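> Sequence first, predicted coordinates after that:
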Amino acid sequence: MTYKIIIDSCGELTDVMKQNEHFCNVALELSVDDHHITDDETFDQADFLRRVKESKNCPKSSCPSPESYMEAFGDAERIYMITLSSNLSGSYNSAELAKNIYSEEHPDADIHVFDSRSASVGETLIGLKVQELEEKGLDFDSVVMQTEAYINEQNTFFVLETLDTLRKNGRLSNLKAVVASALSIKPVMGSTPEGTICQLGQARGMTKALDKLIQDMLEKTKNTEERVLAIAHCNCPKRAQSMREKIEKLAKFKDIIVVDTAGVSTMYANDGGVIVAV
């Protein structure tokens, strides 16, 4: 049985995933003022960050169309779509619409949309879980059921240099007012079970905030040796590598993946932001 794992472009693909025919991204669109950017392999992170920094306005994103999703299906017999949290984007609804349209014409197709209730490398890890289960030879319903169970156990954490984009785009509506950046207080943020954003704690300075993130992550993560951990960074590879080394000294994971953020994650993480999912 041929299968396809389609991840909206907020979910980063590793180099290995990009070379695997089972994986593909479907691009969201970004805009900074009048400049429009497609979040695909042409995305230029440095240029985008420069434009955001120079603009007085907040960058925006728009979700893929149902047609974009359906174009990615190809002739796969099993289709899995993984999207940004439905509480943060319309990408999930667009993917569901693509599924419904396609199913009318192909009633025997096995197709499922996973609401990641996360973003960035949270989506990446879900895609890898689907691949793992498919390669084990499980039937479609079992892959879906076990992946949904994996999503229920997954946690996402992040620390950003600035929360301006999240705040301006209304993604922090349920969050208490964050403390003044003049004090160099960095909130440690995370995902809720529903896929919204919450504040887990705070610390003075980026290094202490990332240490707090690691502490919170390890407290919430059971059976680390059986889990893959992923780190996405926005233009700060040394910071991400330092985190990886600290985590490896504290716990043994099945694997640790490090990637640079693609377009949508870059928009929200901003220069210097770090996202961890496990």
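Ah, there it is.

> Could you use CA atoms for every contact and neighbour count after this?
Fine.

> Tell me which stretches of the stretch 51-200 of the chain form strands.
Here the stretch 51-200 of the chain has its strands, by DSSP state E, counting those that start in this stretch, at 60-62, 78-83, 110-115, 156-159, 185-191, 197-204.

> quick one: which of the ones you listed is nearest residue 3?
Ranking those by their distance to residue 3 (criterion: C-alpha to C-alpha) puts strand 78-83 first, at 4.5 Å.

> tell me which strands and helices the closest one is in contact with?
Applying 3 or more C-alpha pairs under 8 Å, 6 or more residues apart in numbering; DSSP states H and E, one finds that strand 78-83 contacts strand 3-8, helix 91-105, strand 110-115, helix 121-135.

> want to compare, so here's the second one:
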Amino acid sequence: MTIKILADSACDLSKKHYNEYNIEMVPLTVHLDEKEFKDGIEIEPKTVYDAMREGKMTKTSQVSPQTFKSIFTSYAKENQPLLYFAFSSELSGTYQTAKMMEQEVKEEYPDATLHVIDTKCASIGYGLVILHAAKLAKDGASAEEIIESTTYQAEHMEHIFTVDDLEYLYRGGRVSKTAAFVGSLLKIKPLLHVDDGKLIPLEKIRGSKKVLQRMIDVMEHRGADFKNQTIGISHGDDLQRAEQLASMIKEKFGAESVLIEMVGAVIGAHAGPGTIALFFSNKPNMNS
């Protein structure tokens, strides 16, 4: 029986990907105007970005325990193997909730092939990991093979990103108020990365034009074999700059496969409009 891959909406993949690779998606929740919306199902990212530009407050919440229990139970009942590769546990409590529900369901269905894995990844970095898992599942790989190979992909996935306004990261507790205020005044653009699932500031850059070039420099320093991997770019409603970055990457490294998607509503609610994120593997092949 083909193994089913489950992702959550923080992977920022499109419906086309879910359909093509038969991936099941569980949504996180976005809170806007005192209403709740299922990310990727009931609200478009652009709606969230427009609201943020108007100064509205947005919040997010993780997947409920009951939702996971219901999904896991339905697969266990049918004896259908299920692998859930989760959004970074350092950025959301969703992984921990899923782990608890995995234990509960396994008490009732001890023979269920059900595994919950923390990718320590986010946005299209996480999305590329999910696509890797789904392709292996489609090709008939075993649960052990998929977990081993996908975990390797996740461990080597680089996340390099910048935001347009530090205010949003300040609201989410990611930077200090002083840093946000000074950054806005001086038009400083922060460059951040994800290290072991956590958001870590890399450096501050003066002026937005220099940021994309600096991202390319970091990519050159950290990455490898760009021609034989898919590079990911996600953006907070700024397709023009995302495409500009993609052109620079193709020209500099001869990369042929670049996946561009909008940062989804949940991650976008924390990063804000104008976010540009770059994802690539620093060691694409397990044996290299």
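Nice, thanks for sending it over. Just so we're clear, the structure is a prediction, and the values are computed from it rather than from any experiment.

> what would the helices and strands packed on strand 78-83 of structure 1 look like in JSON lines with distance to residue 195 of structure 1?
As requested, these are arranged in JSON lines below (distance: least, C-alpha to C-alpha, whole Å):
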{"stretch": "strand 3-8", "distance to residue 195 of structure 1": "16"}
{"stretch": "helix 91-105", "distance to residue 195 of structure 1": "12"}
{"stretch": "strand 110-115", "distance to residue 195 of structure 1": "9"}
{"stretch": "helix 121-135", "distance to residue 195 of structure 1": "11"}
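
> Quick check: which of those is nearest to residue 205 of structure 1?
Using C-alpha to C-alpha, those put helix 121-135 closest to residue 205 of structure 1, at 23.8 Å.

> In structure 2, what stretch matches the closest one?
Using TM-score structural alignment, the residues of structure 2 aligned to helix 121-135 of structure 1 are 124-138.

> any idea how far that stretch is from the chain center?
Relative to its chain's centre, stretch 124-138 of structure 2 lies at 11 Å (C-alpha atoms, centre = their mean, to the nearest Å).

> After superposing, tell me the mean distance of that stretch to structure 1.
Mean deviation of stretch 124-138 of structure 2 relative to structure 1 after superposition (mean C-alpha distance after the TM-score superposition for structure 1): 1.4 Å.

> buried ones in that stretch?
Of the residues in stretch 124-138 of structure 2, 124-137 count as buried by neighbour count, 16 or more other C-alpha atoms under 10 Å.

> Can you give the contact residues for stretch 82-99 of structure 2?
By C-alpha atoms under 8 Å, 6 or more residues apart in numbering, the residues outside stretch 82-99 of structure 2 that reach it are 3-8, 10-11, 62-65, 68-69, 72, 75, 113-122, 126, 130, 143, 197-198.

> which among those residues end up buried?
Judged by 16+ other C-alpha under 10 Å, buried ones among those: 3-8, 10-11, 62-63, 65, 68-69, 72, 75, 113-122, 126, 130, 143, 197.

> out of everything not next to it in sequence, what's closest to residue 26 of structure 2?
residue 8 (4.6 Å; C-alpha to C-alpha, 6 or more residues apart in numbering).

> My read is that the one you found contacts residue 25, right?
Yes. Residue 8 of structure 2 is in contact with residue 25 according to C-alpha atoms under 8 Å; the separation is 5.1 Å.

> Spatially central, which residue of structure 2 would that be?
Central residue of structure 2 (C-alpha atoms, centre = their mean): residue 123, 1.9 Å from the mean position.

> Which residues are in contact with the closest residue to that residue other than its chain neighbours?
Spatial nearest neighbour of residue 123 of structure 2, chain neighbours left out: residue 11 (4.6 Å); criterion: C-alpha to C-alpha, 6+ apart. Neighbouring residues of residue 11 of structure 2 by C-alpha under 8 Å, 6+ apart: 87, 122, 123, 124, 125, 126, 127, 130.

> which residues of structure 2 fall in helices?
15-20, 45-53, 65-77, 94-108, 123-138, 143-155, 166-171, 177-186, 208-222, 239-253, 265-271 (DSSP state H).

> So which of the ones you listed is nearest residue 192 of structure 2?
Short answer: helix 208-222, nearest of the helices of structure 2 by C-alpha to C-alpha, at 9.9 Å.

> how close does the closest one sit to structure 1?
With structure 1 overlaid, helix 208-222 of structure 2 shows a mean distance of 1.4 Å (mean C-alpha distance after the TM-score superposition for structure 1).

> what packs against that helix?
Here helix 208-222 of structure 2 touches strand 157-162, strand 188-195, helix 239-253, going by 3+ C-alpha pairs under 8 Å, 6+ apart.

> Now mean neighbour count and distance to residue 263 of structure 2 too, for these, in a markdown table please.
As requested, those are exported to a markdown table (neighbours: other C-alpha atoms under 10 Å; distance: least, C-alpha to C-alpha, whole Å):
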| stretch | mean neighbour count | distance to residue 263 of structure 2 |
| --- | --- | --- |
| strand 157-162 | 25 | 11 |
| strand 188-195 | 20 | 15 |
| helix 239-253 | 16 | 11 |
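
> For the counterpart of residue 243 of structure 1 in structure 2, which non-adjacent residue is spatially closest?
With TM-score structural alignment as the criterion, residue 243 of structure 1 lines up with residue 245 in structure 2. In space, and not counting its chain neighbours, residue 245 of structure 2 is closest to residue 212: 6.3 Å by C-alpha to C-alpha, 6+ apart.

> Could you check how far that neighbour is from residue 2 of structure 2?
Residue 212 of structure 2 is 41 Å from residue 2 of structure 2, where distance means C-alpha to C-alpha, to the nearest Å.

> Determine which residue in structure 1 is aligned with residue 221 of structure 2, please.
In structure 1, residue 221 of structure 2 lands on residue 219 (TM-score structural alignment).

> In this structure residue 123 of structure 2 contacts residue 268, no?
No. Using C-alpha under 8 Å, residue 123 of structure 2 is not in contact with residue 268, being 9.4 Å away.

> So which bits of stretch 12-20 of structure 2 are buried?
The neighbour-count check on stretch 12-20 of structure 2 (16+ other C-alpha under 10 Å) flags 12, 13, 18 as buried.

> overlap between the contacts of residue 11 of structure 2 and structure 1?
Using both residues aligned by TM-score structural alignment, their matches' C-alpha atoms under 8 Å as the contact test, the members of the contacts of residue 11 of structure 2 still in contact in structure 1 are 87, 122, 123, 124, 125, 126, 127.

> Identify, from the residues you listed, the entry nearest to residue 48 of structure 2.
residue 123 (15.9 Å).
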